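Novice: sequence unavailable; structure follows:
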């Protein structure tokens, strides 16, 4: 298991999803990484569970950092991004929200979405 150290910050990506709690933590992740795929999910959501291995693979194999946000624990955060259904994936590039995808997506679709923004 990889551990985050100060030297990993900046353009380094993490190889496993980061669980984010709250707006300030998400802001920090988005600020520290060039491309961030944020997975708004819920534990009770079947499609979210189907998407889980896909986002884990993307975290390990792409230049994106994957952040996971539990909408039940972070209702305000989900609302601020207009999340009405789960799973919702929000892609950030260079600190800006650039894409939003609702529902289960295939790994290839998400990979090509990430590669559009990853350099």
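Specialist: Happy to help now that I have it. Given the structure is predicted, the values throughout are model-derived calculations rather than measurements.

Novice: C-alpha from now on. contacts and neighbour counts both.
Specialist: Will do.

Novice: and the strands in the protein, which stretches?
Specialist: Using DSSP state E, the strands found in the chain span residues 18-20, 35-41, 65-70, 88-93, 96-102.

Novice: would CSV of these with mean neighbour count and distance to residue 114 be doable?
Specialist: Supplementary listing: those in CSV, determined by neighbours: other Cα atoms under 10 Å; distance: least, Cα to Cα, whole Å:
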stretch, mean neighbour count, distance to residue 114
strand 18-20, 18, 17
strand 35-41, 27, 7
strand 65-70, 25, 10
strand 88-93, 23, 8
strand 96-102, 14, 10
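
Novice: let's bring in a second one:
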């Protein structure tokens, strides 16, 4: 008789970006995951749209958990992290903010940045 096992979702980062809608959600990710890349974006932002496929590939192909925060919906959260322009990418490693990048960056540069902490 075959038994089904449920995958341990905490064992490794998600291969898709995780939508974050509160400071508690973001804090939880940062506390439980080794490396978290947070993409602060807005739907109306052209550069954010250009960066979206890169962020999705980083979620799928790196060891980081990728979180997405819509700054229009989560203005207080964006403000708490000092986000003044979008896109802003904030990288956390071992619960600490280690990097912040504003604007569209080449995929290779972002991948190297994430890989240096994973």
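Specialist: Yep, that arrived. It should be emphasised that the depicted structure is a prediction, and the values quoted were computed from it without experimental measurement.

Novice: how close are the two chains, by TM-score?
Specialist: Counting by TM-score structural alignment, normalised by the length of structure 2, the TM-score of this superposition works out to 0.92. Behind it: 113 aligned residues with a Cα RMSD of 1.2 Å.

Novice: any chance of the strands of structure 1 in JSON lines, plus distance to residue 26 of structure 1?
Specialist: Formatted as JSON lines, the entries for the strands of structure 1 read as follows, by distance: least, Cα to Cα, whole Å:
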{"stretch": "strand 18-20", "distance to residue 26 of structure 1": "6"}
{"stretch": "strand 35-41", "distance to residue 26 of structure 1": "9"}
{"stretch": "strand 65-70", "distance to residue 26 of structure 1": "8"}
{"stretch": "strand 88-93", "distance to residue 26 of structure 1": "11"}
{"stretch": "strand 96-102", "distance to residue 26 of structure 1": "12"}
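
Novice: nearest to residue 57 of structure 1, out of these?
Specialist: Proximity to residue 57 of structure 1 (Cα to Cα) singles out strand 65-70 among the strands of structure 1, at 9.9 Å.

Novice: that closest one packs against which elements?
Specialist: strand 18-20, strand 35-41, helix 46-61 (3 or more Cα pairs under 8 Å, 6 or more residues apart in numbering; DSSP states H and E).

Novice: so can I have TSV of these showing distance to residue 109 of structure 1?
Specialist: Supplementary listing: those in TSV, determined by distance: least, Cα to Cα, whole Å:
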stretch	distance to residue 109 of structure 1
strand 18-20	21
strand 35-41	13
helix 46-61	11
